[in-house]
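**Q** Below is the structure, and that's it, no one-letter string:
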């Protein structure tokens, strides 16, 4: 069987240069899993402009060059960061759609994923950036392996909570990421804000990145969907602003369900408010099921979900929470 080929590009931060050893480690882990890696020209040539590799146009050209390579099956960013949205005006969406490639990524890569959802028939995959997902020095966890097996091979499956999770950053500018064991926390489990049952296609997005795209031509219609929202750095004052912006923009109207992921970092700004408190305050009363503390986003390990998959959400205080993929768009598109 032909090896699956991953095209690696840097649409945002230049983490493959900042954390070169971790980048090479992650790349080797994917190769050991049986993938072949093809680097984009900016990654391969180690182009560098501090917070990014090159101009937005050059970063878009790197991505489009990989997309035109017919040997490449999967597109994967080295990491997220900031400013992937800057690439969107330079994309050839007809070419992207024709490529039928699988686009992985999360966080700032939300910008690329939502634009592809809006402009093509492709279904990107939320999760799976090279360095943060495959650069764990402990290796590929059983949870990640199971998540990938479900994604790649199963048409329907139940999404499971990890028993433990970590939101403790390990410094990759030093050797800490290799020398210090990651600290894990007992998972409190997914929690219910609003009971109910629903079934719909799912869209996953990073809150901060979604807000930066509002009122542009690159945002798909959320009506009739289940929406999963996640955040890396949830400082409560900025979260109130972001959530209120989504509310005023109508994002929470007409959806069929809402799921909030665990933030990697939470700062209550001396308010004594929990993350869920500001969610409740901004959302008010809703007639669809809402759960939170979900494991999709920046905490480790994290679920990887193909956008527009048909998802079932059941939330009941007596019987608990059940989240299922009824039709996996990774193998049905």
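**A** Arrived safely. Note that the structure is a prediction, hence the values are computed from the model and not measured. Residues are numbered from 1 along each chain as shown.
**Q** C-alpha from now on. contacts and neighbour counts both.
**A** Will do.
**Q** list the buried ones in stretch 236-244?
**A** 236, 239, 240, 242, 243, 244 (16 or more other CA atoms under 10 Å).
**Q** Mind putting the residues you listed into TSV with distance to residue 261 and secondary structure?
**A** As requested, the buried residues of stretch 236-244 are exported to TSV (distance: CA to CA, whole Å; DSSP: H, G, I helix; E, B strand; the rest coil):
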residue	distance to residue 261	secondary structure
236	15	helix
239	13	helix
240	16	helix
242	15	helix
243	14	helix
244	17	helix
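**Q** between the residues you listed, which is nearest residue 95?
**A** Nearest to residue 95 among those: residue 242, at 33.0 Å, using CA to CA.
**Q** quick revisit: between the buried residues of stretch 236-244, which sits nearest residue 298?
**A** Relative to residue 298, the closest of these is residue 239; by CA to CA it sits at 15.9 Å.
**Q** Second structure follows, compare the two:
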């Protein structure tokens, strides 16, 4: 695994939108994010593909790909982060020169949602450790929720180091009103409880090298040149630990997606499956299929441990999950924790 150098004072962070950019109404929040980064001693470079939101994206795909490639191959840059996700990061993948990227100094790529489309692919194809975590626009210094407030601290972990996170106390489906309150932060109001759908045979933990992200986008990439889990699994003696979270797929979409994964052999190439909280609300019609129905009927029979309602994705807060790290996720009596080793 090729780990980027830990962030530190003097590290240069480049900001460019892989997918959705920021509108004028987000500018004050963006400036607070930049201030927070500079207060930590980071140098900030702002790209051209950022301050626009036209037809779902910040700029044409060729321009976004060119800027991303320029940042990824610039050895003076230590991290590349978009403001948040979006819808169409996938269209950049065929335009990226992965051979050039592989010759460059590894850089942190971090965020969640559509950010994970690029992050997981870079990890798979190039072998850089990348990060699924709170988005850049979430990272202001007023945060009090530990999982969010410690995001950048974890990216300062040295290679060979270890860090531990425990499950959040509370989570929320309400995002802060950053357009009117630039320093607003996530406040949870619902008790968090990670849950086993399928327990491991002999212990209350599952382990392996992490890979994953947004279920909505990544299932399109499984066993393609951009995310070949079978190849990754063959490389790592620890095996793979796949984490996913659903943003927009309906229960029927999820059924089709799980069958798609079965057809491609995904479940034969992972030690376990870790699922974040489901963002899409279930139908209120009594006989309609629900999210938990889908998990119970279609994932409980894959002969792998499955955990769900973990702090991953669109129902914050978010764990910091480093793709490529060796991880152990433990859940005992409703108390969840994850240890990651950068080795």
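**A** In hand now; what should we look at? Note that the structure is a prediction, hence the values are computed from the model and not measured.
**Q** Identify the farthest-apart pair in the buried residues of stretch 236-244 of structure 1.
**A** Between any two of the buried residues of stretch 236-244 of structure 1 (CA to CA), the greatest distance is 11.9 Å, for 236 and 244.
**Q** can you give me the helices for structure 2?
**A** 27-39, 61-72, 98-103, 115-126, 146-149, 151-154, 215-218, 229-235, 251-263, 291-298 (DSSP state H).
**Q** which other residues reach the fifth one?
**A** When you say that, I think you mean helix 146-149 of structure 2. In this structure, residues lying in contact with helix 146-149 of structure 2 by CA atoms under 8 Å, 6 or more residues apart in numbering are 134, 138, 139, 141, 143, 165, 168, 317, 318, 319, 320.
**Q** Same question for the second one.
**A** Surrounding helix 61-72 of structure 2, the residues in contact under the criterion CA under 8 Å, 6+ apart are 14, 16-19, 47-49, 58, 77, 80, 91-92, 95-97, 101, 104, 106-107.
**Q** So which of the buried residues of stretch 236-244 of structure 1 is the closest to residue 321 of structure 1?
**A** residue 243 (23.9 Å).
**Q** how far away is the closest residue in space to the closest one that isn't next to it in sequence from residue 239 of structure 1?
**A** Ranked by CA to CA, 6 or more residues apart in numbering and with sequence neighbours excluded, the top spatial neighbour of residue 243 of structure 1 is residue 282, at 6.7 Å. When distance is defined by CA to CA, to the nearest Å, residue 282 of structure 1 is 10 Å away from residue 239 of structure 1.
**Q** likewise residue 145 of structure 1?
**A** On the measure of CA to CA, residue 145 of structure 1 and residue 239 of structure 1 end up 32 Å apart.
**Q** I'd like to know how many residues surround the residue mapped onto residue 257 of structure 1 from structure 2.
**A** The equivalent of residue 257 of structure 1 in structure 2 is residue 272 (alignment by TM-score structural alignment). For residue 272 of structure 2, the count of nearby residues is 25 (other CA atoms under 10 Å).
**Q** right, and residue 272 of structure 2 touches residue 242 too?
**A** Yes: with contacts counted by CA atoms under 8 Å, residue 272 of structure 2 reaches residue 242, the gap being 6.4 Å.
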